[in-house]
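>>> coordinates only, no sequence provided:
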């Protein structure tokens, strides 16, 4: 428990990452106000927190101004999977840009620290590997993923303009692939896709030849990075990469999940989606040096916890519709 109790706003608080962050902040002894419009967030993710007198949930869309009193703001609100953010690309751009403007405006009024959950997608399909924070990216501004990629890039621009123009205390992290319990089963992310298909005994979908790589960070490790970043001195603004520096081909991830679940599912190949990066892996030197942070949960351990979560949800019939 922390010595200094704070009232903390978490936008996207009913989402995958947001719910874990709310849980952590409550465990650290803070009061937490979560806001979510439930476009991708789910009440089930935070139902176990509802009875906590230090937790409050508000239905709100941050593309509209929010008037609350808090000490710190974590801005996590935005669909994070291609299936979800491409469903309504205009709204995705709005929540990234207008949402950032509204949270920055709130932080300016309150003189509060404000944290931006940015993404490795700002690097696009990278020509530098692994990706360092000074790499400017290779992004298709008019492709189907641009609503998210460019929306997040614009949000970073706004954060640093508020920092320079208004001396706002900002914290920006770039999140690489993260997985764990409370991922949505139908959001198109590779870990949840593979696990749900394996548990149902369905064919496991491999896009392309399966040799494109990703680096997977377990959610508990990521949240630890968030909290450490928010606790840094005011001159630490980021952006800082948070993710696992050990990359893995998609086909190897699928084979590992087949082994851990004991499924008889077969691997089948589908065409690679448009603008899907072939490599994605963070250089986390800055996170190690500045935050003293690096992932500690090994892949098999994290996958086993995630498989157990999805197995329970499937058995309870939560994903049958």
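In hand now; what should we look at? Since the model is a prediction, treat every value here as computed from it, not as a measurement.
>>> use CA for all of it now, contacts and neighbours both
OK.
>>> my read is that residue 67 contacts residue 107, right?
No: counting by C-alpha atoms under 8 Å, residue 67 does not reach residue 107; the two are 10.5 Å apart.
>>> settle it for me: which of the two has more neighbours?
residue 107 (23 against 10; other C-alpha atoms under 10 Å).
>>> give the buried residues for the strand or helix carrying that one.
Residue 107 is located in helix 89-110, with elements delineated by DSSP states H and E. For helix 89-110, the neighbour count (16 or more other C-alpha atoms under 10 Å) marks 89, 91-108 as buried.
>>> which elements pack onto the host helix or strand of residue 153?
Per DSSP H and E: residue 153 is located in helix 146-166. With contacts taken as 3 or more C-alpha pairs under 8 Å, 6 or more residues apart in numbering; DSSP states H and E, helix 146-166 sits against helix 89-110, strand 113-119, strand 170-175.
>>> burial check on the nearest residue to residue 39 once chain neighbours are set aside, number of neighbours?
Distance criterion C-alpha to C-alpha, 6 or more residues apart in numbering; nearest residue to residue 39, sequence neighbours excluded, is residue 79 at 7.9 Å. By the criterion of other C-alpha under 10 Å, residue 79 has 24 neighbours.
>>> again with the one 3 residues further on
Neighbour count of residue 82, defined by other C-alpha under 10 Å: 17.
>>> in the stretch 1-150 of the chain, which spans are helices?
Using DSSP state H, counting those that start in this stretch, the helices of the stretch 1-150 of the chain run over 16-27, 82-85, 89-110, 146-166.
>>> before we move on, what about the stretch 201-321 of the chain?
219-230, 250-261, 285-291, 299-315.
>>> quick revisit: mind listing what the residue nearest to residue 39 touches?
Taking C-alpha atoms under 8 Å, 6 or more residues apart in numbering as the criterion, residue 79 is in contact with 39-40, 85, 92.
>>> again, but for residue 277
With C-alpha under 8 Å, 6+ apart, residue 277 has these contacts: 124-126, 212.
>>> ditto for residue 249
By C-alpha under 8 Å, 6+ apart, the neighbours of residue 249 are 210-214.
>>> likewise for residue 189?
81-82.
>>> ok, 10 Å please
80-83, 177-179, 183 (C-alpha atoms under 10 Å, 6 or more residues apart in numbering).
>>> so how far is residue 292 from it?
29 Å (C-alpha to C-alpha, to the nearest Å).
>>> cool, and residue 13?
Using C-alpha to C-alpha, residue 13 is found at 26 Å from residue 292.
>>> structure B:
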């Protein structure tokens, strides 16, 4: 039985990866410090004999006594609300956390996949974005704590591959949505869904002409799994090239939810990217992967998930217990 360590296991994407790897016959060690993760995302796994949980911060030394075949590093805040509240922790998990896990992979002779992001492209001057584009990122802007953490992650991962011959993989994740997302975490899909279900007007930043491309969670997990099992070491975009403006997306949510809310506009945050669309040529050619779930189908599933939440959960605002310690 293959043994796989997944960091950020109690998060949205990490918890779905735990499900997938257990289904593939792996023994999964899920690691999380629960700053942004939630036990409820993995509660269904605690009685599974092929799962164990480690409550640990990967910016501290990481050790597991048993052998490991694979490591997936998904421990990082992913929503703007989170990484703007905990900027130093965000930088540390992308730098120190990645360094610790690369060291563990070297010790265990394990293959490691690190979760990068489309944010490495910044506010792009190339559209759609392919993996050879270096990006347009402000290292000192408020979003730089996330963008540069991921850019450093990619750099040190490739250094370990070239210098130590470590088996490494890098996935660049574009906007992904699905069940287990937190309402009010600042990401577009849960933000709009939450506002619609609470009868609030939908908030669009800027004039709504900025674009995003949304990938359903099942497609994202499939792409990540294929990349890990491939022989390709350079970054690969995993995303859905079906691009839409934020204004059009808000109108789509209003129609889906059957509400009559209005769209209200607020100033665009600093360094917010105006365009986001993946070029997935590399994923198609190397992994034989492309998204299968159309946005209309995926959003219906997510809407049913959010409707199933209790009224207390729908009304709850984000009050995370973020430490000020660096």
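The structure has been received and is ready for your questions. Quick caveat: nothing in here was measured; it's all calculated off a predicted structure.
>>> could I have the buried ones of the contacts of residue 277 of the first structure as PyMOL selection syntax?
Buried residues among these (16+ other C-alpha under 10 Å), as a PyMOL selection:
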select buried, resi 124+125+126+212
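>>> isn't residue 17 of the first structure right next to residue 221, touching?
No: in this structure residue 17 of the first structure lies outside contact range of residue 221 using C-alpha atoms under 10 Å: 11.2 Å.
>>> restricted to strands, list the contacts of residue 189 of the first structure.
Those of the contacts of residue 189 of the first structure mapping onto strands are 178-179, per DSSP state E.
>>> any idea what residue 300 of the first structure aligns with in the second structure?
If you follow residue 300 of the first structure across to the second structure using TM-score structural alignment, you land on residue 296.
>>> sorry, slip of the keys, the one I care about is residue 288 of the first structure.
Aligned counterpart of residue 288 of the first structure in the second structure: residue 284 (TM-score structural alignment).
>>> residue 257 of the first structure now?
Aligned against the second structure - with TM-score structural alignment as the criterion - residue 257 of the first structure pairs with residue 253.
>>> so what's its match up against?
Here residue 253 of the second structure is in contact with 189, 192-193, 195-196, 202, 259, 296, 299-300, 303 (C-alpha under 10 Å, 6+ apart).
>>> who wins on neighbours among those?
Within the contacts of residue 253 of the second structure, neighbour counts (other C-alpha under 10 Å) peak at residue 193, which reaches 26 neighbours.
>>> that one in helix, strand or coil?
At residue 193 of the second structure the chain is in helix, as set by DSSP: H, G, I helix; E, B strand; the rest coil.
>>> returning to what we had before: so between residue 17 and residue 221 of the first structure, which is more surrounded?
Neighbours were counted for residue 17 of the first structure and for residue 221 using other C-alpha under 10 Å; residue 17 has more, 25 against 18.
>>> contact partners for the nearest residue to the more buried one once chain neighbours are set aside?
Closest residue in space to residue 17 of the first structure, ignoring its immediate chain neighbours: residue 219 at 7.2 Å, by C-alpha to C-alpha, 6+ apart. By C-alpha under 10 Å, 6+ apart, the contact set of residue 219 of the first structure is 16-17, 20-21, 177-183, 225, 243, 295, 297, 302.
>>> now the aligned partner of residue 267 of the second structure in the first structure: how far from residue 189 of the first structure?
Aligned against the first structure by TM-score structural alignment, residue 267 of the second structure finds its counterpart in residue 271. The gap separating residue 271 of the first structure from residue 189 of the first structure is 16 Å, by C-alpha to C-alpha.
>>> how many other residues sit next to the aligned partner of residue 83 of the first structure in the second structure?
The alignment partner of residue 83 of the first structure in the second structure, by TM-score structural alignment, is residue 81. Number of residues near residue 81 of the second structure (other C-alpha under 10 Å) recorded here: 14.
>>> do the same with residue 131 of the second structure
If we define neighbours as other C-alpha under 10 Å, then residue 131 of the second structure has 19 of them.
>>> so it makes contact with residue 236?
Yes: look at residue 131 of the second structure against residue 236 with C-alpha under 10 Å: they come within range, at 6.5 Å.
>>> tell me the contacts of the aligned partner of residue 30 of the second structure in the first structure?
In the first structure, the residue matched to residue 30 of the second structure (TM-score structural alignment) is residue 34. By C-alpha under 10 Å, 6+ apart, residue 34 of the first structure lies in contact with 8-15, 18-19, 21-22, 46, 55-60, 74.
>>> before we move on, back to that, how close does the match of residue 83 of the first structure get to residue 304 of the second structure?
Taking C-alpha to C-alpha, one finds residue 81 of the second structure at 24 Å from residue 304 of the second structure.
>>> can you give me the end-to-end span of stretch 130-145 of the second structure?
Stretch 130-145 of the second structure: ends 22 Å apart by C-alpha to C-alpha.
>>> what's that stretch aligned against in the first structure?
By TM-score structural alignment, stretch 130-145 of the second structure lines up with residues 132-147 in the first structure.
>>> so which bits of the matching stretch are buried?
Quick answer for stretch 132-147 of the first structure (16+ other C-alpha under 10 Å): 132-133, 137, 139, 144-147.
>>> include distance to residue 116 of the first structure when you put the residues you listed into JSON lines, please.
Output for those, formatted as JSON lines (distance: C-alpha to C-alpha, whole Å):
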{"residue": "132", "distance to residue 116 of the first structure": "18"}
{"residue": "133", "distance to residue 116 of the first structure": "15"}
{"residue": "137", "distance to residue 116 of the first structure": "18"}
{"residue": "139", "distance to residue 116 of the first structure": "20"}
{"residue": "144", "distance to residue 116 of the first structure": "23"}
{"residue": "145", "distance to residue 116 of the first structure": "20"}
{"residue": "146", "distance to residue 116 of the first structure": "18"}
{"residue": "147", "distance to residue 116 of the first structure": "17"}
